[in-house]
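A.B. asks: Have a look; sequence and predicted model below, questions after that.
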Amino acid sequence: MEGGHGVLSYFVVVPVLLVMIIAVYTDLRRRLIYDWLTLPGIAYFLIYHAFAHPDQWTMYGLGVVLTGGISLLMAMVSNGQLGGGDIKLFALVGAAVGWEAGLYILCFTYLLAGLIVIPIWLASKWSGNQATGREIPLAPFIAGGTSLLLMAVAFI
């Protein structure tokens, strides 16, 4: 991942972690990730990178477009199982870490979600309780995928 030095800046890591904590809380509690959290966050990261890494700014702008766009495409294919807050949270992550790291976070997120959700889904099918695991918030998995990437970059 080129530009990994920008990913570990305190001006990136601390705000991303704060956003993730709030997003996980609100998604678990209310099934919502608010625009007041994600939209200013996207703007903050794009402005920060415009000043801190002006030569690589397009990498972060593409992060918004690719991670947000892939999430939007997945939301359309899944008939709304992926919410708008999740899409904007992925776009925020792309703005924070860039397109390449953002794609890794997408992969990590869905791997983590699969490890948790598939057993829950199988248990609900086996028990006959269709209500169990019907709607599972994605923000905890996005936070987990983001944390995995940040730890990986820190140790590489």
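C.D. replies: Looks like it arrived, so ask away.
A.B. asks: C-alpha from now on. contacts and neighbour counts both.
C.D. replies: OK.
A.B. asks: Nearest residue to Ala23 in space, please, no chain neighbours.
C.D. replies: The shortest distance from Ala23 to any non-neighbouring residue, by CA to CA, 6 or more residues apart in numbering, is to Ile33 (5.5 Å).
A.B. asks: Put this next to the previous one:
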Amino acid sequence: MIYLLIFLYGITLGSFYNVVGLRVPINESIVRPRSHCSSCGRTLSAMELVPVLSYVLLRGKSKCCKASISPFYPIFELLTGVLFVISPLLLGWSSELFVSWTLISLFIIITVADLKYMIIPDKVLLVFSVIFIIERFFIPLHPWWNSLLGAVVGFTLLLIIAIVSKGGMGGGDIKLFAVIGFVLGIKLLFVAFFLSTFLGTIGGLIGMALGKSNKKQPIPFGPYISLGTLIAYYFGNSIIQWYLNIVL
């Protein structure tokens, strides 16, 4: 029952995160106007706003004008719910759960924003930075300076890459890695960076093979950072140990 409640809580938040990710990058309020049909502009009823279920019952079509509803909405609602449930299964029932849920929340928002607009909003990073600082004050890494060092190295590493590559990394990516370094610490930061880069390279190659992108076309890196960081967060220490066993 507790996992079901966490899942329902997750998909409800996921619905809100969709709104944040779609509105904040274009400086729209997340409160007004109320959720409306993107095709005809009609304000949606409460029954049309039930996470996941409304999309299924409406068969992916707007109730008023029958325009197609983007599958973005139920996908990210479901993804939030599933990730929220996965966290206690991997971390156990510890205070670190709050950090993991906050991290998932950040990544859902920036993934939506980056896929839609190729932007990682500074406002979102600022709000979550404050939340992470509070959480790490009460749930610190050991030693305590690990978070500070991770933030500095994360920012500096991406800044150097951006300078050397002459814009190969966006400003949002640089700031995001500073936040990631603060949350994960220096050791797992490097695992997150490696995995993000590896996944981004694979995704870019697949995109070129399918004719969806080319070498000169920028790709949204936020989703790869999100996936790589979550893998590092949950499994990073095991990955490091596995690597050391092979090398040594």
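C.D. replies: Perfect, thanks for sending it. In this text, all values refer to a predicted model and were calculated from it rather than measured experimentally.
A.B. asks: Quantitatively, what TM-score do the chains reach?
C.D. replies: Overlay of the two chains. TM-score (TM-score structural alignment, normalised by the length of the first structure): 0.81; 148 aligned residues with a CA RMSD of 2.9 Å.
A.B. asks: I would like the range of the first structure that aligns with stretch 15-22 of the second structure, please.
C.D. replies: Mapping stretch 15-22 of the second structure onto the first structure (TM-score structural alignment) gives no aligned residues.
A.B. asks: tell me the contacts of the residue nearest to Ala23 of the first structure?
C.D. replies: Contact analysis of Ile33 of the first structure by CA atoms under 8 Å, 6 or more residues apart in numbering lists Ala23, Thr26, Asp27, Gly85, Asp86, Leu89, Ala139.
A.B. asks: Provide the secondary structure category for the equivalent of the fifth one over in the second structure.
C.D. replies: In the second structure, the residue paired with Asp86 of the first structure is Asp173, using TM-score structural alignment. Here Asp173 of the second structure is helix, with the state taken from DSSP: H, G, I helix; E, B strand; the rest coil.
A.B. asks: my guess is Asp173 of the second structure contacts Leu158, does it?
C.D. replies: Yes: Asp173 of the second structure is within contact range of Leu158, at 7.4 Å (criterion: CA atoms under 8 Å).
A.B. asks: ok so, going back, what would the contacts of Ile33 of the first structure look like in JSON lines with neighbour count and secondary structure?
C.D. replies: As requested, these are exported to JSON lines (neighbours: other CA atoms under 10 Å; DSSP: H, G, I helix; E, B strand; the rest coil):
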{"residue": "Ala23", "neighbour count": "26", "secondary structure": "helix"}
{"residue": "Thr26", "neighbour count": "16", "secondary structure": "helix"}
{"residue": "Asp27", "neighbour count": "20", "secondary structure": "helix"}
{"residue": "Gly85", "neighbour count": "21", "secondary structure": "helix"}
{"residue": "Asp86", "neighbour count": "24", "secondary structure": "helix"}
{"residue": "Leu89", "neighbour count": "31", "secondary structure": "helix"}
{"residue": "Ala139", "neighbour count": "26", "secondary structure": "helix"}
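A.B. asks: which one of the residues you listed is nearest Val12 of the first structure?
C.D. replies: Sorting the contacts of Ile33 of the first structure by distance to Val12 of the first structure puts Leu89 at the head of the list, at 14.5 Å, by CA to CA.
A.B. asks: Please identify the helix or strand for the spatially closest residue to that closest one that is not a sequence neighbour.
C.D. replies: What sits nearest to Leu89 of the first structure in space, not counting adjacent residues and going by CA to CA, 6+ apart, is Thr38, at 5.9 Å. With elements taken from DSSP states H and E, the one containing Thr38 of the first structure is helix 35-52.
A.B. asks: Over to Leu230 of the second structure?
C.D. replies: Under the criterion DSSP H and E, the helix or strand holding Leu230 of the second structure is helix 222-247.
A.B. asks: any idea how far that helix is from the chain center?
C.D. replies: Between the centre of helix 222-247 of the second structure and the centre of its host chain there is 16 Å, according to CA atoms, centre = their mean, to the nearest Å.
A.B. asks: buried set for it?
C.D. replies: Of the residues in helix 222-247 of the second structure, those with enough neighbours to count as buried (16 or more other CA atoms under 10 Å) are 222-234, 236.
A.B. asks: so can I have a markdown table of these showing distance to Phe193 of the second structure?
C.D. replies: A markdown table is the format used below for the buried residues of helix 222-247 of the second structure (distance: CA to CA, whole Å):
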| residue | distance to Phe193 of the second structure |
| --- | --- |
| Gly222 | 12 |
| Pro223 | 13 |
| Tyr224 | 10 |
| Ile225 | 8 |
| Ser226 | 10 |
| Leu227 | 11 |
| Gly228 | 7 |
| Thr229 | 7 |
| Leu230 | 11 |
| Ile231 | 11 |
| Ala232 | 9 |
| Tyr233 | 11 |
| Tyr234 | 14 |
| Gly236 | 11 |
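A.B. asks: which among those gets closest to Met208 of the second structure?
C.D. replies: Closest approach between the buried residues of helix 222-247 of the second structure and Met208 of the second structure, by CA to CA: Tyr224, at 16.2 Å.
A.B. asks: Show me what the closest one aligns to in the first structure.
C.D. replies: Aligned by TM-score structural alignment, Tyr224 of the second structure pairs with Phe141 of the first structure.
A.B. asks: doesn't Thr109 make contact with its match?
C.D. replies: Yes: contact between Phe141 of the first structure and Thr109 holds when scored by CA under 8 Å: they sit 5.1 Å apart.
A.B. asks: so who does the residue nearest to Leu89 of the first structure touch?
C.D. replies: Residues in contact with Thr38 of the first structure (CA under 8 Å, 6+ apart) are Val19, Gly85, Lys88, Leu89, Leu92.
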